[in-house]
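*Asks:* sharing a sequence plus its predicted fold:
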Amino acid sequence: MSGSKTIAPEATDHTVAKPGWFSPERILEYSMLGVLIVLIIAATAIYPGFLEPGNLQIVLTQYAPLGVVAVGMTLVIIAGGFDLSVGAIFATAATIAAALSTEIGVTPAIFLALSAGVVLGAINAFGVTVLKVNPFITTLGTSSLYSGGVLFFTNSTAFSDTNEDFQWLGTGTLLGIPITILVLVLTFAVGVLALNFTSFGRSIYAIGGSREAARLSGIHVNLIQGSTYVISGFLAALAGVLTASQQGAGQGSMGASVALDAIAIVVIGGTSLVGGEGKLWRTAVGLSVLAILDNIFYSLAVDSNAQLIVKGAIVILAVAADQLVKRRQR
């Protein structure tokens, strides 16, 4: 038998190198931070007092309720879901709080309003996880159901409440800091801790990445994903109560743009709509971009229709950048 040479197969390395900090992927990934810096510079140039603590406090107070809604929306989207009903839940809770605070007391009224948010969020969770209806269709339907319900039962009545105890939540301060800002910061802080340092947060990412793989790994998929809708409902209700307290009134027609604004904030921040990816600091960036942009529009007296065009273009560009990053990574 003649001698033969064994040829060793060539070594292959299947490890995908992470993109460098100045690679196109990284630049696109953190592009909204650059946009935020540009907007801050532009706002300061247009309105020299923009960075003064008093003005920043006003901006944060105004956008705090929307930021609270966006935290819940971020959790839902990371888990692979979608929630179009937050605006209706927002309005329902605002109406309940304003209508009942003078009748049964401020604390019981707020408790009922927040409880309504939990129940309505649980209905969304049931539709998505048990009935297996597409999240977009489920929450589109429940949004109409909730809005119609509160308008029907209140006969489209606006309920005003000048009770100082009720208005304190939206206009009062604690240690010199507005309550609404404290609520916003606390909501983000709890969300960050839950997503980054708990098994619950890791499960949310796993479900958004691959629902079937998450199930096979022992994660209670329906329970975890359903809980994101409950949290979203609770936070939307909390935002509604804050806004009703700020305005001293609640009505079923409130919050018409809340869902789309919250989704815009999450998308502008860079959280992927396909699920499995996202960070709450990105949502904070998205909130800041939207708030500063509105502040600039107000300072320049930009027509409201033009504002919608600019916001829509930014959302499309943000989604396009996200898709481009994913294509380059693949």
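*Replies:* Received the coordinates, thanks.
*Asks:* going forward, measure contacts between C-alpha atoms and count neighbours the same way
*Replies:* OK.
*Asks:* now Ser210. Nearest residue, chain neighbours left out?
*Replies:* Of all residues not flanking Ser210 in the chain, Gly276 sits nearest, at 7.7 Å (CA to CA, 6 or more residues apart in numbering).
*Asks:* what distance separates the helix or strand harbouring Asp322 from the centre of its chain?
*Replies:* Using DSSP states H and E, Asp322 falls within helix 304-329. Put simply, helix 304-329 sits 17 Å off its chain's centre (CA atoms, centre = their mean, to the nearest Å).
*Asks:* give the buried residues for that helix.
*Replies:* Residues Lys311, Ile314, Val315, Ala318, Val319, Ala321, Asp322, Leu324, Val325 are the ones in helix 304-329 that count as buried (16 or more other CA atoms under 10 Å).
*Asks:* looking at those, which is nearest Thr95?
*Replies:* Within the buried residues of helix 304-329, proximity to Thr95 (CA to CA) peaks at Lys311, which comes in at 28.5 Å.
*Asks:* dropping in the other structure now:
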Amino acid sequence: MLDYKVNIEQNKMFKPKKNINHLFLEYGTVVAFIIIIVAATILYPRFLVPENLLNIYSQLSIIGVMSIGMTFVLITGGLDMSVGGIYAASAVLVASLADSLPLVIVMVITILFGFTLGLLNGIVVTKFNVPAFIATLGSGSIFTGMALLYSKSQPFYVEKTSFQWIGSGYVSVIPVSVILLFLAYIIAGVILTFTTFGRSLFSIGGNKEASRLSGLRVNGITTSVYGISGICAAISGIIIASRLGQGQANIGETIVLDVIAAVVIGGTSLYGGQGAIWRTFIGGSTLIILSNVFDSMAMSPYWQSIFKGIIIIGAVMFDFYTRSKLNK
């Protein structure tokens, strides 16, 4: 009887430790984010100045909006390597039409264009069973080629000054692009957390066959997710074209890596079934804060690229380690 009581007391002692370990594994990215903020404040005294913070999130708006769509795709167990192509093609399209049509109509056309390209990705992945990586890598090249042909490898310049308000304008002291970014975060967060559609994404990512047997329209939902990713890429294309006052076909060549990095660093799993918009916010913030600090230190972009690669690999390794531990 005494031994039994001792074992009970030992279990009580070790149980909190296990819970703390699990909490750290689940929210390690938050801890890392806090550490990075503290380090950034020390290395760059003007880091927490409001103007700098607004500048950081204005820069994040481009990959931030795209990373929202990528989060939806990754949660279902997919991958969208075409976002750079859709982003570039959308920037070219919106810039080519901005001077000749009302801006609202131009933006609607561009968003529908991105949505259509995304749906095409989804159809190739679901109907023809082409692996998402291969399908979207190939389509991204096609979309970039389309943009180059349409623009004849030349930028479309926009003379309409009101167009620049989207990417460079302000509401009071807050950049419009920052407002758009946080609206997108809020809307996406509500969809993922509180809607049946959002919950179905986690179900599909966790077990596609079980989701199909439970009555979910797996192919239709998966296709729509790629459409959402296309919408997000198109919105980012509009923002960058507005900010630069032009649309260029070569702007999306490497951005997909930053988008994936933002999502993965935040803790959304590459294996599907796990993720959250708040995690994507943390991942994107981490990425852009590091760039901000590196720039303030005049660090070579080559070294920045090396550190970014190390961070991405580390995030994926941490994801794999976390899943293996939490599933025990």
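*Replies:* Good, I have the coordinates. Owing to the predicted nature of the structure, the values given are computational and were not obtained by experimental measurement.
*Asks:* coming back round to it: corresponding residue for the residue nearest to Ser210 of structure 1 in structure 2?
*Replies:* Applying TM-score structural alignment, one finds that Gly276 of structure 1 aligns to Gly273 in structure 2.
*Asks:* report the contact partners of its match.
*Replies:* Ile75, Thr76, Gly77, Leu201, Phe202, Ser203, Ile204, Gly205, Gly206, Asn207 (CA atoms under 8 Å, 6 or more residues apart in numbering).
*Asks:* try it again with 10 Å
*Replies:* 74-77, 199-208 (CA atoms under 10 Å, 6 or more residues apart in numbering).
*Asks:* any chance of those residues in a markdown table, plus secondary structure?
*Replies:* Output for the contacts of Gly273 of structure 2, formatted as a markdown table (DSSP: H, G, I helix; E, B strand; the rest coil):
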| residue | secondary structure |
| --- | --- |
| Leu74 | helix |
| Ile75 | helix |
| Thr76 | coil |
| Gly77 | coil |
| Arg199 | helix |
| Ser200 | helix |
| Leu201 | helix |
| Phe202 | helix |
| Ser203 | helix |
| Ile204 | helix |
| Gly205 | helix |
| Gly206 | helix |
| Asn207 | coil |
| Lys208 | helix |
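*Asks:* center of structure 1, which residue is that?
*Replies:* With the centre of structure 1 defined as its mean C-alpha position, the nearest residue by CA atoms, centre = their mean is Ala70, 1.6 Å away.
*Asks:* pretty sure it contacts Ala284?
*Replies:* Yes: assessed by CA atoms under 10 Å, Ala70 of structure 1 is found in contact with Ala284 at 8.8 Å.
*Asks:* now do the shared contacts for those two.
*Replies:* Phe188, Ile265, Val266.
*Asks:* which ones among these lie within helices?
*Replies:* Phe188, Ile265, Val266 (DSSP state H).
*Asks:* who touches the second one in this structure?
*Replies:* With contact taken as CA under 10 Å, 6+ apart, Ile265 of structure 1 is in contact with 66-67, 69-71, 73-74, 259, 271, 282-291, 315.
*Asks:* if I look at the aligned partner of Val302 of structure 1 in structure 2, how far off is Ser305 of structure 2?
*Replies:* Under the alignment (TM-score structural alignment), Val302 of structure 1 maps onto Met299 of structure 2. Separation of Met299 of structure 2 from Ser305 of structure 2 (CA to CA, to the nearest Å): 10 Å.
*Asks:* likewise for Ile174 of structure 2?
*Replies:* 30 Å.
*Asks:* out of the contacts of Gly273 of structure 2, which is nearest to Asp3 of structure 2?
*Replies:* Gly206 (41.8 Å).
*Asks:* what lines up with that closest one in structure 1?
*Replies:* Match for Gly206 of structure 2 (TM-score structural alignment): Gly209.
*Asks:* any idea what sits nearest its match, other than its immediate chain neighbours?
*Replies:* Closest to Gly209 of structure 1 by CA to CA, 6+ apart is Gly276, at 4.1 Å.
*Asks:* in what helix or strand does the aligned partner of Val190 of structure 2 in structure 1 lie?
*Replies:* Matched by TM-score structural alignment, Val190 of structure 2 corresponds to Leu193 in structure 1. Using DSSP H and E, Leu193 of structure 1 sits in helix 179-197.
*Asks:* tell me how far that helix lies from the chain's centre.
*Replies:* Centre to centre, stretch against its chain (CA atoms, centre = their mean), the figure for helix 179-197 of structure 1 is 12 Å.
*Asks:* before we move on, what about stretch 286-306 of structure 2?
*Replies:* Counting by CA atoms, centre = their mean, stretch 286-306 of structure 2 comes out at 19 Å from the chain centroid.
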